[in-house]
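>>> here is a sequence with its predicted model. Questions after.
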Amino acid sequence: MKNKWSCLAVACLATLLLSLDLTVLHLALPRLVADLGASSTQLLWIGDMYGFALAGLLVTMGNVGDRIGRKRLLLIGTVAFGAASAITAYAPTPELLIAARALLGVAGATIMPSTLSIIRNVFTDPGERTAAIGVWSGMSAAGFAIGPVVGGLLLDHFWWGSVFLINVPIMALVLVAGLLVLPESRNPDAGRLDLASVALSFAGIVAVVYAVKEAAHQGVGRADVLLAGLAGVALLALFGWRQTRLPEPLIDVRLFARRAFSASILTNLLAIFAMSAMMLMFAWYLQLVLGWSPLQAGLAQLPGGLSGAVGGVLAAKLIPYLGRNGVVALGLAMNAGSFLYYATLSTELNYLALLPVMVVGGMGVGFAFTVNNDNVLATAPRQRAGAAAAVSETAFELGAALGIAILGTVLTSAYRANLELPAGVPGEAAGESLAGALGVAATLPAGQADALVRAAQAAFLDGVHLTSLVTAGLLVAVAVLALVGLRGVPKVIPEDVLAGAR
């Protein structure tokens, strides 16, 4: 196919924008509060609603694309994403903004699995397929890194809605290019979409993601968190059982019996678990400890994200020498090494020393994501590419939520345990978080304020050190898992050999 690299460019542009949209909102939240008068609860829903809708519908939309055509679904999603972005940018109330974010999530769920499944169907040569997925993974990593920078630049000159309005011209470009160059592909033997499975998957995934996110904010002991978590696990178990009894399931659960598929899904989930914690930790560290602006913090993290893009491209070249399990294990080990360095951070930062560490860690993430995504797509039947891509993307979303919830809780708990408040300082707000302590310090006399800031930053750094060591240990364990779980997977996975006949 002469225009397959043009197809890759369209898929990468859509992926870049979706990844950027996951992080660009963070910097706009303070202005949302000021302009719309959003309450703390509404603010949480504004931040979380996109992820709820996205994660809950990925599996369904991946199957829809297999049935009605991946190009068609991508183009429908592109129009919907552009329209929802415009509604979001001009939302006059918090309630409408929450609804618009839900529409963005629905549209994003149509685009994400479509991009990967189109790549799977266009690139039939195994070597080219791996290289293409490397470029795609690199664009995804680059979007995460660019998001805070783009957000900072826009917010320096425009209102908060500009971080969403920028999506409109980019999605228009994706729409026109997609109409011109993308081929259509679908599963010719797809059966009816089982609506009961759709409902079970959506409700189960949303309940689990909700429980994880709320546990990070409110703790695991709340009744609604426990009920949501238990209900989500039960619904997903019922979903899995139902899939074994359907002639055309949403997810062929037999795929998980294939070591390359299941080990790659689990490894990706745990890798993004660590990556999301790093982004959260650095955002707080650079702004609250070092006092950098949001734009400075975004620019400081940019090399790490861009090196992930480089790692994605280089991964395919390393497979012939190290094997698939070796490349994934190497990438995770590189990332683990970067977290060992983060365990030495202090109130004084030598950025030139930090820079190569971030680059090495980011490149390692690119290695792991590229090979794992290629494993997932190559070991699933080509006609089920959308469903397989959706499983991979769902694991990505769940891993990000778990990372922020669990490792964010480790960081916060360590801060609270190590904080030693100066005499006469009220402990409730200062003891909750470093941001709370800095807010209290702004109301105190100079001497007390300085003592509180030093104590809070020291306690926070203790939390950073503990979180970094825990994450490094986890990554080493996952690297061992990859070495064992992906052992024996061919360096070149031939078309449909592991996947079975078309």
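Now that the structure is in, tell me what you want to look at. Numbers count the residues shown, from 1 in each chain.
>>> can we go C-alpha only for contacts and neighbour counts from here?
OK.
>>> name the helices or strands packed onto the helix or strand hosting residue 57?
For residue 57, the host element (DSSP states H and E) is helix 40-68. In terms of contacts (3 or more Cα pairs under 8 Å, 6 or more residues apart in numbering; DSSP states H and E), helix 40-68 is packed against helix 70-89, helix 94-122, helix 195-218, helix 385-402.
>>> now that helix: how far from the chain's centre is it?
Its chain's average C-alpha position is 13 Å from that of helix 40-68, according to Cα atoms, centre = their mean, to the nearest Å.
>>> could you dump the helices and strands packed on helix 40-68 to TSV with distance to residue 238 and mean neighbour count?
Shown next, in TSV, are the helices and strands packed on helix 40-68 (distance: least, Cα to Cα, whole Å; neighbours: other Cα atoms under 10 Å):
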stretch	distance to residue 238	mean neighbour count
helix 70-89	28	23
helix 94-122	22	25
helix 195-218	8	21
helix 385-402	17	25
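>>> present those helices as JSON lines; the columns should include distance to residue 359.
Formatted as JSON lines, these follow (distance: least, Cα to Cα, whole Å):
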{"stretch": "helix 70-89", "distance to residue 359": "32"}
{"stretch": "helix 94-122", "distance to residue 359": "26"}
{"stretch": "helix 195-218", "distance to residue 359": "29"}
{"stretch": "helix 385-402", "distance to residue 359": "20"}
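>>> take a look at this one as well, against the first:
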Amino acid sequence: MNKAPEMPRAGRREWIGLAVLALPCILYSMDMTVLNLAVPALSADLKPSSAQLLWIVDIYGFLVAGALITMGTLGDRIGRRKLLLIGATAFGLASVFAAFATSAEMLIAARAILGVAAATLAPSTLSLLRNMFHDPKERTFAIGVWISSYSAGAAIGPVVGGVLLAYFWWGSVFLIAVPVMLLLLVVAPFLLPEFRDSNAGRLDIPSAILSLTAVLAVIYGIKWVAEWGFGVPAILTIAAGLALGYVFVRRQKGLDDPLIDIGLFRRPAFSAALLTNLLSLFVAFGAFLFIAQYLQLVLDLTPLQAGLWSLPSSLAFIVGSMMTGKLTALARPAFVMAGGLLLAAIGFAAIAWAARAENLVAVIAAFTVFSLGLAPVFTLTTDLIIGTAPPERAGAASAISETGAELGGALGIAVLGSIVTAVYRGTMRADGLAEIPASMVETARDTLGGARAVASELPDALGAPLLATARAAFTEGLVLASLISAAIAILTTLLILGILRREGTSGPAEEAEKPLPATAS
């Protein structure tokens, strides 16, 4: 039996470079969370319409998802460090533009630029890790740090945002990015090597347009379902996105230098890891959203209190990610992932019990358990996706991974959100609200937030029972969504054990990998 050649170990420069790469990831995650806190203040200042406010919140995520594939492949062609620096510059300038926006239209434009710039960060940073860390165990640890940085950003975002909003105007939440991006621009050229595919051809513009419009259409349709339910507009939009995606795939098969290598999907490890990652994010995003609402709307915590109570789950996610390397030294990645998903299933089931009991400590404990379980899953699936791709295609593979993550999160919010909404509206029956004006009943049946607003306008004799009924209805929806998430986690475990049980921490491409020469740019 031939022993695989030993891979070169990372040096001091690579480990310091890992810390540098964590900076944009933290900001990427923070920018997804801090805006929610600033919405009331910016609404009072800019007075956006309801449609404009929706676009202010959504346009960032839409363009991140839509531009990932193009940006990941572009990094393979022009250089991953160069793309990271271009994206960091654009992100910093767009953050200043957003902070000092004087109209809703300006803020929407700034958020759109931020989304495109952010789409350069994840594939650039992840693909650089692929080329900086050749040893499989070191790369697994590095990817754990990379994933932890997103969790850290999500954890500190609400806290930092809350402090800034207590002392400064709403635009201050965007200026957090400026000093960090300036630091990245100063140190990255010295600490990060440059990698590019020297044999890559020109970027196929029609393919880039097809990928952008296909992903945007699907994400927009899914979000439509999450907010307004299934309907003809949502179905047509998703169908159009899938049709464009089919045209995109057909075009890639006929190109000498495609935007993404369709052959990657023929590798069982790649496809199974991608699907596992998508399903894991499906259950995670839905849970994050509904637990945040539960803490504030059912248990009456303030946004800052809810953010602080969520810190244990974020810390558990970081611990789980950092421990992944040690766990894979004891067992194969498939068994580590299966164990993590089973632990997550226990956490989801515990959420169902704790939510009904309205036990804050138990809810946070269950939240922490499933976060701890899912962390190794995200780390190892990302490692497998990147490890099975050839080094020169690391940017494209990273972009596919991140696009799958965006789709998984959007699907989780839409599907699980539709389930929670259906249970809520079904429980909030009009015959139990006979003494409340019809217009108020419709508002109360729409969302739990609407019910709270209606209850505050009613006498206590009517408002208190209405609010109790609405809270119970939302809780029942959360219980059902949690049990479904537990079932999905168990089914995903079976998928992993069936396909990935023989996979190591490195994919087939690892044995043939040779470090690419660094090229200055």
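Yep, it's here. A quick note: this is a predicted structure, and the numbers were derived from the prediction, not measured.
>>> TM value for the aligned chains?
Here the TM-score for the pair of chains, by TM-score structural alignment, normalised by the length of the first structure, is 0.96; 501 aligned residues with a Cα RMSD of 1.7 Å.
>>> before we move on, the earlier item: closest one to residue 268 of the first structure among the helices and strands packed on helix 40-68 of the first structure?
Among these, the nearest to residue 268 of the first structure by Cα to Cα is helix 385-402 (6.7 Å).
>>> mind listing what's buried in the next helix or strand after the closest one?
Downstream of helix 385-402 of the first structure, the first helix or strand assigned by DSSP H and E is helix 408-418. If you call a residue buried by 16 or more other Cα atoms under 10 Å, then helix 408-418 of the first structure has these buried ones: 408, 409, 410, 411, 412, 414, 415, 416, 418.
>>> name the nearest residue to the aligned partner of the first one in the second structure, sequence neighbours excluded.
It stands for residue 408 of the first structure. Residue pairing (TM-score structural alignment): residue 408 of the first structure is matched to residue 417 of the second structure. Spatial nearest neighbour of residue 417 of the second structure, excluding adjacent residues (Cα to Cα, 6 or more residues apart in numbering): residue 226 at 5.7 Å.
>>> that neighbour and residue 413 touch, don't they?
Yes. Using Cα atoms under 8 Å, residue 226 of the second structure is in contact with residue 413, at 6.4 Å.
>>> map residue 33 of the first structure onto the second structure.
So residue 33 of the first structure corresponds to residue 43, using TM-score structural alignment.
>>> that match: neighbour count?
15 (other Cα atoms under 10 Å).
>>> could you measure the residue nearest to it when sequence neighbours are not counted against residue 297 of the second structure, distance?
Spatial nearest neighbour of residue 43 of the second structure, excluding adjacent residues (Cα to Cα, 6+ apart): residue 53 at 7.7 Å. Applying Cα to Cα, to the nearest Å, the value for residue 53 of the second structure to residue 297 of the second structure is 21 Å.
>>> swap in residue 468 of the second structure?
11 Å.
>>> more neighbours, the two?
The neighbour comparison of residue 468 of the second structure against residue 297 (other Cα under 10 Å) goes to residue 297, with 19 against 14.
>>> right, and that one touches residue 448 too?
Yes. Contact criterion Cα under 8 Å: residue 297 of the second structure and residue 448 qualify, at 7.1 Å.
>>> so what sits against both of these two?
When contacts are counted by Cα atoms under 8 Å, 6 or more residues apart in numbering, residue 297 of the second structure and residue 448 have residue 471 as shared neighbours.
>>> any idea what residue 257 of the first structure aligns with in the second structure?
Alignment note (TM-score structural alignment): residue 257 of the first structure maps to residue 266 of the second structure.
>>> apologies, that question was intended for residue 384 of the first structure.
By TM-score structural alignment, residue 384 of the first structure lines up with residue 393.
>>> count the residues that sit near that match.
Using other Cα under 10 Å, residue 393 of the second structure has 25 neighbouring residues.
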